[in-house]
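In: here is a sequence together with a model predicted from it:
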Amino acid sequence: MKNVLLTTLLALFAAAASAQTGAVTGRIVDADTGESVVGAVLTVTPARNPEKKQYLTSAYEGSVSIPSLSYGEYGLSVSFLGYNTLDTTFRVASPKVSLGVLKLKPGVQIETVVKEVKAMRTSQKGDTVSYNAGAFKVTTDADVEGLLKKMPGITVTDGTVEAQGEEIKKIFVDGKEFFGEDVTTAIKSLPAEAVERVEVYNKLSDAAEFSGMDDGEGYKALNIVTKPGMRQGQFGKLYAGYGYDADTKTESQHKYIAGGNVNIFSGDSRVSVIGLFNNVNQQNFSFEDILGVTGGSGGRRGGVGQYMMRPQSGVAKVNAVGLNYSDTWGKRDQLSFQGSYFFNNTNTTNRSTTQKWYEAPMAVDTLSTTGYSDTKGFNHRFNARLEWKISENQNLMVRPNFSYQSNDPWSTTQGWQYGESGYSRTDNFNDGLRSGYSLGTFAVYRAKLGKDGRTITLNGSFRYSDSENNATSYSNQLGSLPDRPVTDPATGVWIPDDYVQLRYLRDMAPSRSHTLRGEFTYTEPVAKYAQVSFQYRATYDHQERDKRSYETGSDFSIAGLTPDPQLSNAYESNFTTHRFGPGFRYSKERNTFIANVYYQRSLLDGMVTQNGSEKIRHNYNDVTYFMMGQLNINRENSLRLFVSSYTDNPEVTNLQSVYDISDAQNISHGNPGLKPFYSHRVNFHYVNSNVEKGRTFMWMFSFQSTSDYIATHTVQNPSIEIDGQRYTPNFYSMPVNLDGSRSLMTHLSYGFPIGFLKSNFNVMAGIVYSKTPSMLGGTVDAATGMISGGERNDASNMGYDFRAVLGSNISENVDFTLAWNGTYNEATNSLDASDSKNRYFSHTAQGDLKVVFPLGFTLTASAAYTQYIGFTNDYDSHYTLCNVYVGKKVFRNRRGEIMVGVNDMFNQNKAFARTTGSGWTQNATNSVIGRYYMVQFTYNLRRFGKKGSTNIKDYDGMEHLEGRRRMGPGGPGGPPPFRPR
């Protein structure tokens, strides 16, 4: 009995001892020079379990840190190219163990030999595709955007990054958020030479990543992994230029640009500052419009996310600054912070033209307009992420955000609509001031409850917004008249006096909203590889707006006036949603399957006031689902499939049974019987990465079908009476539910190296199809404003696109990219009796070149030929845009460059767009920057390491071989680098 007791006690003591852990530190240096060795590979082997090896590398100043090793004996092997391997042992028997200074002895000298091998371009682990940045050669002063453009499966268009057919929503740097959701800024703020690799993956939502139960609210993300040697120092780019526009294509002949970015990295502490000031239409920062101050509808119901919009058409003067800061504190990095602040001030002017053809089944008309706009905008926004790792089993994360925006638009539009429906004059003016702020926060608490896979997640969010909208405007009230207007005998221009009856308005529309959301998720393991979950979510959304419109004289004075009841309305709505349901997750090795199903009940309770009060109350019951399957066939092949559904409820403004006659030529009416739409989505991705041959193949497929789609019922040129006044608008419309909305997209992408050209070749081809239903024609009921009768029209569009890119991979001194992309479209309308197709084609052939010659002379050039061809409506618009700059590298390390050149050498730049819809086709043009000459200076800041060397190769932790030429045996005559081809 004593022996049994003694054995049990010894076993317990042994177990307790083995459960204890200690932190191990040390430093790797050169035995001869005492210099730090960065990037040495350490292999740690437990004596009792030699198969459980750990691998790590020495960091800044050769430091080694192993935060947690169980008590016991270990073997240690330290290796690095150019040195003899160091083998030793150590013992962990206390909470802190120091290995001291580990000295690597230089190895045997070898003759200089250069060996060329194919650099590994991509690799794959699970759903993450990793691109080796070293396999894609760009110039030393290129930014991340230039690097991404050469990678297979990735496209960059006007700052929008797409990977595997999906838009990148966030950029991370070394796993930390970088400039929030502003992807455009992020990819222009880091130099390409700082990048070790680029990872593209599916990021789970904040609530789901802790439990592993995918909730379908994730997004495509891109993580930039920096080279270890560039995580300690200062780097960036500063530039300034002055130019002259002799052709005066825009308002100012004098052109200027100044800006840059500075990154200050010190381990986990990182500060990035960006700035941009110019009048040449360079708009690198995204713009946030969550309040709808730019004229949109604002944020969607029930969320706290930020919705970004692209800059408006035209030529902009831009003043913008941004700051991003991140850091980690605590012995175990318990507390981390990432935050960013932006300020944007833009002044955008635009001269536009529109040619819009209404075709069968609509009355055959032509709308021709010209417009001018001058829009001033200010935007402050702040967002942050604070995470507290309370313990290994508990975590708290908070995301605060704040935004203030103002928008001051001034615009005029004149034109004619003429054809089968008669003649009508378009004469509009608007001068507004819209401003508002929004603040909110999101918090999530996550805990593991002892057993692996048993977790609880609690999250909640709050958002409040307040905005003002004051505007003055006038528009023509008269609809179509049958007779052709008379023309001026001298000029031949139509005289519109008899066709214009202007109505002057003063509008004030303050609005407020607040949203509360809470969610609870519990997961429980039911087998070795399986979990079940339960989720409950409640959302409350309150919105209110009080629009008061006054019909004034030409001076817009409202003295003594009361709001016009036909034009004014106020509404208040409360929207409550409850959603709950179970989920299941199975994950074994590298394969995962997830399924969730939810029951959702929504209640809309609103009040609309216009010529009285109207109570709006609706209940909606829905069942939604989400399924995801990840199959990793092997290291080179993976499949990922999403199948999901979602609903979206109509806005209260669409449900109100009142007229909107603010634009007398385009009157609309709400539909109290409108139902929510319900959509099903399928997304499929297949990725093949042949690491040995450097080839990457991707196929993506996406399909969406919507029932009860919220479409538009339009009647052309009706005659209606509203409160005793007769109106003959060009169009009268109301929202209706229609089934049959479809969209499909599939793309193939293939990338591979071409050895004899020392280049990478990427091709992409795809098909995009959409079918959008609508109702056309019918009769307007004078009593209710509802439309009866009419015919359904399905507007379908089939698009075929192809893109090919040849990117050089020769050296840092020769960088070129040749690309061609084209799109062919066929648009049809089901009500068109002739069954004709609106066919049009556009394509662009483009080349970019940067060459650094001996003595530091440079040539930077780009040329693009763009053509738009209409086969149905015969037209051919084309232009060539060519920019050429010659320069000289200056300073000791060629960090500076002076360039002189010309933008748009042939002065042919155009902004042209063709769009189609239900019964119409439109061509539009906008203002552009034309030819101008400029001199520009650029300086690349590079300062790394303790000694502050400005030579990037001295601290490039990933280019080990190149770095060892400096600190390896024999100095510069040490072992040669491997050169990727």
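Out: Noted; the coordinates are in hand.

In: C-alpha from now on. contacts and neighbour counts both.
Out: Fine.

In: OK, contacts around residue 910?
Out: For residue 910, the contact set (Cα atoms under 8 Å, 6 or more residues apart in numbering) comprises 879, 925, 926, 927, 928.

In: this is the comparison structure:
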Amino acid sequence: MRALLLVTLVCFTQFAFSQTSSIKGSARDTLEKKNLSNAVISLLRPADSTLVKFSRTNANGVFNIGNLEGGEYIMLVTFPKFADYSDRIKLPAGEELNLGAIPLTPKSQLLSEVIVRANNTIRVKGDTTEFTADSFKVREGATVEELLKVIPGMSVNSKGEVTAQGKRVDKVLVDGEEFFGADPTIATQNIGAKAVDKVQVYETKSEADQLKGIGASGDGNKTINIKLKESARKGYFGRIEGSTNFDNLNNGKVMFNRFKGSKKFSVYGTKSNISTGSLGWEDRNKMGIEDDYEYDELMGYYYSYGDGDSEFNDWSLRGLPNAYTAGALFGDKWREDKNKLNLSYLYNRLGTTNTTITNSQTLLEDTTFFNNSTSSSKGLSQQHSVNGKYEWKLDSLTSFKYTAAGSYRLKDNQTVSYSEALDENNQFVNTNDRTNTGSSSKKQLDNVFTYKQLFKKKNRQLLTTLRLGLIEDESDNLLQSTTRFYKNGLVDSTDLIDQQKINTGNSTTYGAKVTFNEPLNNEWNLVTEYSFNKNVSESRRNSYDRGFDGKYTEYNQTFSNNFDLDATSNSGSLLARYQGKKLRMAFGSGLSAIQLNMKNLDNQTKNKYNFTGFTPTVQFGYNLKTQTRIGVTYRGNTVQPSLSQLQPLPNNSDPLNIYIGNPDLKVGFNHNININYNDYKVLSGKYTYMGLGATFNDNAITQFSTVDSFGKRTYNPINVDGGYNYYLYGGWNSGQSPKKLNHEIRPEINGGRNVNFINGQRNMNTYGTYGLTYTVNYNFPEKFNFNIGPSITRNISKSSLRPTANNNYWSYGGRAYAYVKLPWNLELDSDADFNLRQKTPAFSNNVNIIVWNANLYKKFLKDKSLRIGVVAHDLLNKNIGFDRTINSNFINEQRYDRLARYFLLSVNWTFNKMPGSN
């Protein structure tokens, strides 16, 4: 018995020893660029600041502390005549954490408080840039959105959309978790800047991409993580807002956040006639499910009827809104954070009314059609969204995660429109009166189960993901259209349409992915991955003409289509990853096979398609210095045709523009290459970033258009070569220092060439936009600040079919903001958006939009938490909805409804009860 106990004790000791972690790194002099020997490295417990372990750097300035338990520590680095360095670190269980070179600054260089604060203002750690919130001064009561406006490399437009380091931010996390699902503005516009500890910016990646160490598999957008201070995670905070003009405009918002230990609870609600309730920047609701390229590549093979254009965001808003939103969020952690639960619910309701006036030109080789249209629309969109996530950490090596997201969407809309086309002699070519009325519904449920397994061998890891997606949708639409075609100014023929279109569909998608990382040594890792996905769907699309009895009973086979689809995808990849002290790189490739089996129920035929995908990847990252990094990435990917492009199904929703599919499309291939550079000067606070890249298209899917003498266009997709696009963005920031002028310069270039066919002739359209923005700001904390950012852009478009057409123009814009604190607890802030467009030969009027807003508030109560004031929107009464599109043979200008000048009485109360708050 004693022998058995001894063996058990030895095995347990070995197992416990295998779970120990270690930390290594070096201490470096930022002035003389050399490592420091005998620097003291101390590890403290965050809860009570007790010393856990300490060590000194060796003769080479390197340290290594072993036999540590996984968890959070406060690291303190000290050296004589140098400023102390402290940071909070999280040590994974059973792993070695390499902190790299830790910068220490001589006290002789710390000439002022500004320089002391700048030491930890920005940190570049791998792909993540971290900003210390307290280093950027904002006014009392400011929100996270106002904080982001003063962080280098970030900008926030009037719609609340954030751009970070030249890329759009598509996700905002709070302490690593989504805050009310996929709605970033709820976090940025409601959490106070005072509650924020750090702001982290990094590429949006799936968990599998993080394991592989490569760039994002999507469009390379950015994610912001807002890390709250420990004090903000205790007690409660929130805000209540209300404003009205005592007539037809009202805007109300309430938010309450409660933290009790590991539990958090939030509720949110809005009612507004001036916005959509600030619900999201995304064109679609991601529902908290991570993007997955292999999974999503089958999503293009299902027709969705109930999705519509339900976009609950201000950025895409057209018309006058009437919006309601409500939501709740609950989160909890227990058993030493081994169990985590997050639940959220969000309801959106958006009603809109809008009138759109469109003027456009169709440029053919020897003919120009002038098109004018007016449409009036009324719509109501509703959405219920439920998200849930449960994480269970079985032990230090094994964890499980289950995510479920469901939505139920409803939409009703009616559009009445009139359009006319004129020839160069100002005679009618065609006219159209059309009414589209419809309603749709869509139910969607996505489920993801993730199993993550670590091993005793350092860095060996297995990641398994199972997915199940269910969709049910339907729509019922009425199309009533009268089209008159003219010859020599007289009516030649008339086309009448009076149809009911009933569409139903359902889809089941399931899949599995296994990713395994095998460390070859301390620097090299080999990552293998295999995924299987399958989609089974039904699509019923039927049109009925109106009969003599007034009922829609006459089946129209031309505009009907019914089919069943079975889509299967198999893909695998092999990637080698190297991570050294300065150099990081990854290279490999993936291969996928997609098979589509389609059964046409109308004519009882079967079609089979087979597509092969190829995804080579090469990526390099090199740390030139501690806070200077450069990266180069190449990615190749195949582009499969979507089902709507393959299906030869005419759609007469717009009788003057008929779309027909092409079942003979081939697979396209894109070559993507990009270079990025980041540099931060610790002492001066100067920050520089740059990104440039290009995409070259082989077998790109474009359009073959035919426009007849009556101005009727029929188009279908085809494959062509010769297309490409390129981009460049960058920025230089002089440093964010209070009571000092700060400067930032941001160039931006986008351009390329696409190829299409018009009336059988090949047309190459070369386009480009070249812009430069210069921003200057001054911040006197709690007194006043201003930010002025003018921009200039040159827009170029040239068509080989009409090389003499001049569609080039200048546009001037920018944004200005100012805040001043006045006597008697008064505050005045004002902002203006400028958008000035030069006239073109096609449109002879300059379009200048200047939206100038101002707010005057007075603070009340002892803690100044109550603000009462006046909101003035669009003082110059120049706010109009406007959009201009110029490409190859098509020039288009649209004007639509937007709220112009109004004045509101506003009441705003922010409250909090947290340790350390007043």
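Out: Great, that's in hand. Bear in mind that the values here come from a model prediction, so they are computed numbers and not experimental data.

In: please produce a markdown table containing the contacts of residue 910 of the first structure, extended by neighbour count.
Out: Converted to a markdown table, the contacts of residue 910 of the first structure look like this (neighbours: other Cα atoms under 10 Å):
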| residue | neighbour count |
| --- | --- |
| 879 | 16 |
| 925 | 19 |
| 926 | 20 |
| 927 | 22 |
| 928 | 21 |
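
In: and these, which is closest to residue 456 of the first structure?
Out: Using Cα to Cα, residue 926 comes nearest to residue 456 of the first structure of the contacts of residue 910 of the first structure, at 53.3 Å.

In: so stretch 439-455 of the first structure matches what in the second structure?
Out: Across the second structure, the stretch matching stretch 439-455 of the first structure (TM-score structural alignment) is residues 445-461.

In: run the chain-centre distance for that stretch.
Out: Relative to the mean C-alpha coordinate of its chain, stretch 445-461 of the second structure is positioned 26 Å out (Cα atoms, centre = their mean, to the nearest Å).

In: which parts of it are buried?
Out: By 16 or more other Cα atoms under 10 Å, the buried positions in stretch 445-461 of the second structure come out as 445-455, 458-461.

In: contacts for it, please.
Out: 18-19, 94-96, 289, 396-407, 462-471, 516-519.

In: related to what we said a few turns ago, show me which pair in the buried residues of stretch 445-461 of the second structure is furthest apart.
Out: Among these, 445 and 458 lie farthest apart (Cα to Cα), at 37.1 Å.

In: return the distance of the residue mapped onto residue 232 of the first structure from the second structure relative to residue 264 of the second structure.
Out: Matched to the second structure by TM-score structural alignment, residue 232 of the first structure sits across from residue 234. Distance of residue 234 of the second structure to residue 264 of the second structure, given as Cα to Cα, to the nearest Å: 9 Å.

In: anything in contact with each of the two?
Out: residue 258.

In: give me the element the residue nearest in space to the middle of the first structure is part of.
Out: The residue lying closest to the centre of the first structure (Cα atoms, centre = their mean) is residue 169, at 4.0 Å. Per DSSP states H and E, residue 169 of the first structure falls inside strand 166-173.

In: by how much does that strand deviate from the second structure on average?
Out: For strand 166-173 of the first structure, the mean distance from the matching residues in the second structure following superposition reads 2.2 Å, by mean Cα distance after the TM-score superposition for the first structure.

In: now, which of the buried residues of stretch 445-461 of the second structure sits nearest residue 686 of the second structure?
Out: residue 459 (35.6 Å).

In: which strand or helix spans the closest one?
Out: Using DSSP H and E, residue 459 of the second structure falls outside every helix and strand.

In: next one: residue 711 of the first structure
Out: Going by DSSP H and E, residue 711 of the first structure is in strand 709-716.

In: in the second structure, which residue range corresponds to that strand?
Out: Using TM-score structural alignment, strand 709-716 of the first structure pairs with 700-707 in the second structure.

In: can you name the residues that contact whichever residue in the first structure pairs up with residue 770 of the second structure?
Out: Structural alignment (TM-score structural alignment) places residue 770 of the second structure against residue 800 in the first structure. Taking Cα under 8 Å, 6+ apart, we find residue 800 of the first structure in contact with 765, 766, 767, 768, 823, 824, 825.

In: to which residue of the second structure is the fifth one aligned?
Out: Taking TM-score structural alignment, residue 823 of the first structure has residue 793 as its aligned residue in the second structure.

In: settle this for me: that match is touching residue 814, isn't it.
Out: No. Taking Cα atoms under 8 Å as the definition, residue 793 of the second structure is not a contact partner of residue 814, at 10.5 Å.

In: now residue 528 of the first structure: how far from residue 5 of the first structure?
Out: 34 Å.

In: ditto for residue 648 of the first structure
Out: 67 Å.

In: more neighbours: which of these two?
Out: residue 648 (14 against 10; other Cα atoms under 10 Å).

In: who's in contact with that one?
Out: By Cα under 8 Å, 6+ apart, the contact list for residue 648 of the first structure reads 676, 677, 678.
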